[in-house]
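Participant: sharing a model that was predicted from the sequence below.
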Amino acid sequence: MVQLAEKFNADLMRSVYKYDQWLKEEVVPHWVESGFSDNGAAIERFLENGEPDIYANKRIRVQARQMFSFSYAQHHGWISNGPALVQKIESFLTAKTDSQIPGFYPHALDASDTVILPHRDLYDCAFFLLAYGWRYHVFNDLNALNNAERLISQIELQLKGLKSGWDEGTIETSVRRQNPHMHLFEAFLTLYQFTKDGRWLAYAGEMFSLFETVFFDADNKVVREFFNADWKLNAYKGHIVEPGHMMEWIWLLMQYHKFTKKPVLHYCTALYQQVIQIGVDEDACVLFDEVSPTGEILKATKRCWPMTEWVKAALALSKAGDTSFDYESHAAWALNVLLTKYRNTQNPALYIDQLGADNQPLESQAPASTLYHLLMAHAEALSYVG
């Protein structure tokens, strides 16, 4: 087991301050100033030199995540034009897609804004629900709340799956994933937090039930990722475990406990201990992208976003009063890793998406989709230090 508390004794308050300054002074301003196409679309990513990748296809989930990001930045007073930025994205989606239901958009467009993947995707829908919740919270946007209502009705109508949960989308697939359901859990909890409408908490309860009965593997103390239509483990991908998602579930479960008082700590501590046991590269103390339930390394690369989930999980468990680990030191370490290993030293406004097996930068592009993760870690860190 990696003894982080013995190796590192970072000052959490200082780490949070540096992280806050990096996002506020460098990262977010760059996305605000240069993160849009001429037609209002949020760009897919920045290249290593800081220029927008104008040739990249546009994943529709990125538009939703950036709606969230600019709402969050407005909430913290980092920007004053959040409504205008969100409206640019909204106008782009209206102009370039054929959807009559907000949030129920085609999965992807090419660089010229032609729809290339017309199916609707559950993962995308989850992030539009999250974005609508934040738009309502920050801007008192009643239209966004109405959009959320219309979108969940459409999800129920078209994507409700057999044997609980929802289908992957409007396209047939032999594999079902926990990941879209995890993000629906997040969106439902967010909408309940901001509206206090019990229907959203009821939907979250459905996701919690899936976690207990399907996703959580009690024997191995891991979260399973890939399933067949009947929620049995997929024969080809069922062995894959993502440490980052396990950390993400810890934070979400603690959020669910906050609203329901449902006992979840036994799940959270089991998951955390297992991530530390099987999911950490001991040379650099960063999280592997994929491992097996027994700790076999399946992908020795390490993306940026799992470290943000480590921050959230550690601080949530510290708040809960668990003393299994020195969670504050773990969170401070994860923040410092984000500020050092995943910060682009040539262009500090950018982050590095992925490290290789040797813990050196492998992918120096900065995807827009990662900004959501960075900001969610900021939210938990700021909440923790008060």
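Facilitator: Alright, I've got the coordinates.
Participant: hey, let's count contacts and neighbours off CA atoms from now on
Facilitator: OK.
Participant: tell me the contacts of residue 328?
Facilitator: 12, 314, 315, 318 (Cα atoms under 8 Å, 6 or more residues apart in numbering).
Participant: in strands only, show me those residues.
Facilitator: In strands, judged by DSSP state E, none of these are found.
Participant: let me know the closest of these to residue 362.
Facilitator: Residue 362 lies nearest to residue 314 out of those, by Cα to Cα, at 26.4 Å.
Participant: my guess is the closest one contacts residue 333. True?
Facilitator: No. Counting by Cα atoms under 8 Å, residue 314 does not reach residue 333; the two are 10.5 Å apart.
Participant: let me see the contact set for residue 270.
Facilitator: Residues near residue 270 by Cα under 8 Å, 6+ apart: residue 221.
Participant: name the SS class of it, please.
Facilitator: Classification of residue 270 using DSSP: H, G, I helix; E, B strand; the rest coil returns helix.
Participant: for residue 182, see how far away it is.
Facilitator: In this view, residue 270 and residue 182 are 18 Å apart by Cα to Cα, to the nearest Å.
Participant: got another one to weigh against that:
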Amino acid sequence: MTEPSPLPAWAAALAAWQETRALPLWTRAGIDQSSDTVWEALDYQGAPLRGLKRRQRVQFRQANVFARSPDPQIRDLGWRLFRRTMTHGFDPETGLFSAWVSPDLQRLDQTHDLYDLAFGVLAAAHLGAAGFDVAPDIARLEEALSYLRGAEGWRETAADRQPRRQNPHMHLFEAMTALYALTKDAAHLAMAQHCLDLIADHALTKDARLLEFFAPDWTPLEGDAQAHEPGHLAEWIYLADRFRATTGIASGLPLAEM
């Protein structure tokens, strides 16, 4: 049996930083132990900023990170974060998901944001891969996403916030690729492919720049209304490569040129 190649020095250093510095901080000081939630932020001394409102997507993001830890206690913490957010994040009357909660964890809105829901799907995918039963949660998140589905892509929010952005679709692409890795469901693959097609058709220019903002019909905005964020382009390169590795399907994007 061939032994795995050792990590490059930079990758080994990052892994050590995550294990010895980042995860201990955010699984201890970063957790509101009274409620199985994460604080929105810490100060420079590592103390929680208790008076801040909290984004629900932060709960999902940390659940996703913790789900991928080799430590079963950290994975269990990720599951508790995810469970609380899924249980309390949706308005029971409307079914809409809140983007923000107050410092005492009361829902503040019914934004039902595509960006937030994408991170819920990503957390569910990795918690499922860690062995937790996420089937009911996947069904609920799929229903929540269906409320935002448009003729091409997904609406930003329940109120159809403008302009349209590529970034929530990028994270939905990431989430659906991860979910397909778990479920092998053709519907999840189709959603990932649809996000990929949107970027190829509308957001990636011929000279390999990534456009950020669009009109409702996906016409790119111009001038000061448009932006280019190299970090998002780097994310697309990584995620397109993960899509190929996960599905065996070439992304069709000119990754070497990007």
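Facilitator: That came through, no problem. Just so we're clear, the structure is a prediction, and the values are computed from it rather than from any experiment.
Participant: TM-score of the superposition?
Facilitator: Here the superposed chains carry a TM-score of 0.88, computed using TM-score structural alignment, normalised by the length of structure 2; 251 aligned residues with a Cα RMSD of 2.3 Å.
Participant: before we move on, the earlier item: cross the contacts of residue 328 of structure 1 against helices and list the overlap.
Facilitator: Using DSSP state H, 12, 314, 315, 318 are the members of these that sit in helices.
Participant: run a quick neighbour tally on the residue nearest to the second one when sequence neighbours are not counted.
Facilitator: Read it as residue 314 of structure 1. Among residues not flanking residue 314 of structure 1 along the chain, residue 327 sits closest, at 5.0 Å (Cα to Cα, 6 or more residues apart in numbering). Residues near residue 327 of structure 1, counting by other Cα atoms under 10 Å, number 23.
Participant: ok, now the one 5 residues further on?
Facilitator: Neighbours of residue 332 of structure 1 under the rule other Cα under 10 Å: 25.
Participant: got a markdown table for the contacts of residue 328 of structure 1, with neighbour count too?
Facilitator: Formatted as a markdown table, the contacts of residue 328 of structure 1 follow (neighbours: other Cα atoms under 10 Å):
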| residue | neighbour count |
| --- | --- |
| 12 | 19 |
| 314 | 27 |
| 315 | 26 |
| 318 | 18 |
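Participant: dump the residues you listed into JSON lines; add distance to residue 152 of structure 1 as well.
Facilitator: Formatted as JSON lines, the contacts of residue 328 of structure 1 follow (distance: Cα to Cα, whole Å):
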{"residue": "12", "distance to residue 152 of structure 1": "39"}
{"residue": "314", "distance to residue 152 of structure 1": "31"}
{"residue": "315", "distance to residue 152 of structure 1": "31"}
{"residue": "318", "distance to residue 152 of structure 1": "34"}
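Participant: closest to residue 275 of structure 1 among the residues you listed?
Facilitator: Within these, proximity to residue 275 of structure 1 (Cα to Cα) peaks at residue 314, which comes in at 11.5 Å.
Participant: and the helices in the stretch 151-300 of structure 1, which stretches?
Facilitator: Listed in chain order, the helices of the stretch 151-300 of structure 1 (DSSP state H, counting those that start in this stretch) span 179-195, 198-210, 243-260, 265-278.
Participant: mind putting those helices in CSV, distance to residue 110 of structure 1 included?
Facilitator: CSV is the format used below for those (distance: least, Cα to Cα, whole Å):
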stretch, distance to residue 110 of structure 1
helix 179-195, 23
helix 198-210, 33
helix 243-260, 29
helix 265-278, 37
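Participant: for the ones you listed, which one sits closest to residue 227 of structure 1?
Facilitator: Closest approach to residue 227 of structure 1 among the helices of the stretch 151-300 of structure 1 (Cα to Cα): helix 179-195, 11.1 Å.
Participant: my guess is residue 168 of structure 1 meets residue 119, correct?
Facilitator: No. Using Cα under 8 Å, residue 168 of structure 1 makes no contact with residue 119, being 10.1 Å away.
Participant: no further questions, thank you.
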